[in-house]
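> whatever this is, show me its structure:
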Amino acid sequence: MTTAASSLVLLGLLVLFLGAGTWIFSGLMLVGASAMYFVLDFNLTRIGSIATKVISSSAISWELAAIPIFMWMGDIVFRTDISQRLFRGLAPMVARIPGGLLHTNVFGCTVFAAISGSSTATTATVGKITIPELQKRGYDINLASGSLAGAGSFGLLIPPSIAMIVYGVLAQVSIADLFAAGLIPGLMMALLYSGYIAISALISPSKAPRYEGEITLGTLGKGLLELAPIMILMFIVLGSIYSGIATPSEAAAVGVAGAIVITIVTGQFSFALMRDSLMNTIRVSAMILMLIAASAFLSAAIAYMHLPTQITEAISAMDLSPYGVLLILAALYIVLGMFLDGTSMTVMTVPIAVPLIVQAGFDPLWFGIYLVIMIEMSALTPPVGLNLYVLQGLTGDSMGRTVRAAAPFFILLCIGTVILAAFPQVVLWLPNAL
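This is a model prediction of the structure:
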């Protein structure tokens, strides 16, 4: 079967099963099994044997242990008053910058992302505090919600990131290197967002009322004390990884212990909190791990069809430049992001995208960060932009207004990808230096 025919068969099967409302896990499994049965003419016994081997081998990867543990750490913190402490701690530090307290969205999400790993959790946790406070103080709600939509996606880019763990396992790239590679791009995007907010406030001062309170060394000191618990937790988790003392999975376990200690020290520990956070972690982690297992089975079907090789050869025959390949993938991810969540996009595309990228001469470590930014874009694109739904619930605005508010930050993400493509050392310098 030709490359075009094989691709159309797979695409048709995906549309058939996912369009019919099938769970994504079931849909991916059915696509893989159908491709093996109808295209490769495998019998059911052989398909079952392949599924058993592939799913069991994909499910026992030690690196995957980091996913539920990091998620548990983030969920524990989510149920505490950390977001309130973030706002109180950051407010005096950013009040005098053009844009004032709007920067608490950006820097608050940047800090919280370092202990969350989830885009929606970061958006919801920071937003439930900052949005009411900014509305009460007369800040422009469009700029407030748009900046939160964009900065909330830092949960994917600032390590530790669940998306990076999923990509690292599927693409066989070091997760510790991915964590290091995401740090500078994450800070770069935070500066781009804050720069846009500052320029918008300078052009239209009414968007960000001038802070009239007094900023003293005392207020700054109190702010640092408010930030201390979350900064200590960041130092424990990221410091243990970057120093080589612990693997990501081991650092996650230390992070959970640190989060529990914080709840005890701040007087917020309860068995109900632990029970609820653990149950939610089990539900979400099971979903992610099931998707990874289904993706491994679909990847096996794709490999048996020799589709990655065929697509790579077909694109090579088109004589595209490396950046031409990158542009095609960017367009593909933007379209997919309108209909799929980030984890689904990753598990469905990595088996084909990584060989293309390697063939084009890009480093798979670099591509992991590029892919994460593409996933961040999907959080801002309707109709399945998860951050948009979170924000709509926080602000009560229409979806159309929420999308328009987030549009400038979507454009800034596009600019960020161009910078990373033009200067790959922004991604590669830190992991190479460590």
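> from here on, just use CA atoms for contacts and neighbour counts.
Noted.
> residue 340: which element?
Per DSSP states H and E: residue 340 is located in neither a helix nor a strand.
> grab the nearest non-local neighbour of it.
residue 384 (6.5 Å; C-alpha to C-alpha, 6 or more residues apart in numbering).
> list the buried residues of the longest helix anywhere in the chain.
Secondary structure of the chain read by DSSP state H shows that its longest helix is helix 271-304. For helix 271-304, burial by neighbour count (16 or more other C-alpha atoms under 10 Å) applies to 273, 277-278, 281, 285, 288-302.
> angle of whatever helix or strand comes next after that helix against helix 271-304?
Counting by DSSP H and E, the element after helix 271-304 in chain order, helix or strand, is helix 307-317. Helix 307-317 and helix 271-304 are oriented at 70 degrees to each other (axes from the mean of the first three to the mean of the last three C-alpha atoms, to 10 degrees).
> following up with a second sequence; could you model it the same way so I can compare the two?
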Amino acid sequence: MDLTITLLLIAALFLILASGVWIGLALTGVAWIGMELFTSRPVGDAMAMTIWGSASSWTLTALPLFIWMGEILFRTKLSEDMFKGLAPWLDKLPGRLLHTNIIGSTIFAAVSGSSAATCATIGKMTLPELKRRGYPEEMTIGTLAGASTLGLLIPPSIIMIVYGVTANVSIAQLFIAGVVPGLLLGGLFMAYTIVWSLLNPERIPPADQPLGFLQKLYASRHLIPVVSLIGAVLGSIYSGIATATEAAAVGVVGAMVIALVQNELNWKNFRDSLLGATRLYCMIALILAGAAFLTLAMGYIGLPRHLAEWIGSLGLSPLMLTLALMAFFIVLGCFLDGISIVVLTMGVLLPTVEAAGFDLIWFGIFVVVVVEMAQITPPVGFNLFVLQGMTKKEITWLARVALPMFCLMVLAILLLYFFPGLVTWLPQQMAG
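From the prediction side, this is the model:
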């Protein structure tokens, strides 16, 4: 009977979501229906306590600050400067300037925390330039679609903060754990680009006028602002000087300093960045509040217990459980954004994952990589929406050119499973 109720509520949730109701309100509504009809707990009291508790988390204050930092940087010349600093060093590498998407996204991810912001910021600058130079469009857009998802994995990461709060694990440890997998994924994207370029050399435009070493070094001065900001934010966390929330405040101040130096810190940009961050955070906070209430309702109804018992009864090996969860998250990613996926599923899945012996830090990175994959799967792939707005291409075409990057993320999941030290080694060193 409990399982039937649970399935009915899940069906109701997807029906309401399909009708276009805001995700946060849909989650709250289904939770209310579930508790009102199928439990004896007073619903109003439970909802008020749960929503207040989820909204007043001190750890969560890092989230709006990192979003604001990204919004400020989005309105500066930071991305343009990164291109100028990177381009001279890539002339000898097969694929040449195709790598600016990947390296630029990797660098910007370390100051952004959002894959959509990384995609929009890097894409606005690289796509017109690469098109003007004659680089193949399917590779320039495909590499950007894949590499911009690193905004979720390379710290600081909005989704890591959400997972850390939901799973009650150290956000600083998660940030540290994301560094090596992020660089690994960036390396896989670059390796694919190199192989593709060696197989299709006629499609890569000739190199620019070669620069001497000192000229390249001089061009690299454009990278100083972004490298300094990354050093300030991540260095303050890793050295133990600041918590994730305090480091986010450091990032906001650093972003304002960069905007001031570049003469971009005017009243309009300040107001637009603050309003943009407020809008995005309010959306996320509503989803988090609704998901926290739904998790509570599902707990009273018995979903986590039933799901854990069902998965346990399947007798899956850890590898098969990992693959099953990956398929589950990919399917959810076709309909929900990454933050919704995390907050909707963690309350249900974490007991099962812990019972299977998974390290919660490792599982957090696994979830982030799988959610990255959801960013480039139609119909609700956020990065595909961003790219569609910039390129006016069909979603199906964008998904097709991003498919190789999706396959590389599957490979990355398998590497992380067979070599868990890629995730856990760095946090252990920092803790020791």
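> now residue 417 of structure 1: which helix or strand?
helix 399-422.
> now the longest helix of structure 1 on structure 2. Mean distance?
Comparing helix 271-304 of structure 1 with its match in structure 2 after superposition yields a mean distance of 0.8 Å (mean C-alpha distance after the TM-score superposition for structure 1).
> so where in structure 2 does that helix end up aligned?
Mapped onto structure 2 using TM-score structural alignment, helix 271-304 of structure 1 covers residues 267-300.
> just stretch 140-150 of structure 1 next, same as before
By TM-score structural alignment, stretch 140-150 of structure 1 lines up with residues 136-146 in structure 2.
> please apply the same query to stretch 216-224 of structure 1.
Stretch 216-224 of structure 1 maps onto residues 212-220 of structure 2, going by TM-score structural alignment.
> can you check stretch 358-370 of structure 1 too?
So stretch 358-370 of structure 1 sits over residues 354-366 in structure 2, by TM-score structural alignment.
> same question, stretch 103-113 of structure 1
Stretch 103-113 of structure 1 covers residues 99-109 of structure 2 once aligned (TM-score structural alignment).
> aligned against structure 1, show me the partner of residue 157 of structure 2.
Using TM-score structural alignment, residue 157 of structure 2 pairs with residue 161 in structure 1.
> so who does residue 412 of structure 2 touch?
By C-alpha atoms under 8 Å, 6 or more residues apart in numbering, the contact list for residue 412 of structure 2 reads 181, 184, 185.
> what lines up with it in structure 1?
Match for residue 412 of structure 2 (TM-score structural alignment): residue 416.
> roughly how far does its match sit from residue 31 of structure 1?
Using C-alpha to C-alpha, to the nearest Å, one obtains 34 Å as the distance from residue 416 of structure 1 to residue 31 of structure 1.
> spatially central residue for structure 1, please.
For structure 1, residue 156 is the residue whose C-alpha lies nearest the centre (C-alpha atoms, centre = their mean; 2.2 Å).
> pretty sure that one contacts residue 166?
No: applying C-alpha atoms under 8 Å, one finds residue 156 of structure 1 not in contact with residue 166, separated by 11.0 Å.
> and the helix or strand containing residue 239 of structure 1 against structure 2, how far off on average?
If you go by DSSP H and E, residue 239 of structure 1 is part of helix 217-242. Its matched residues in structure 2 lie on average 0.8 Å from helix 217-242 of structure 1 after superposition (mean C-alpha distance after the TM-score superposition for structure 1).
> and for stretch 177-195 of structure 1?
Looks like 0.3 Å for stretch 177-195 of structure 1 (mean C-alpha distance after the TM-score superposition for structure 1).
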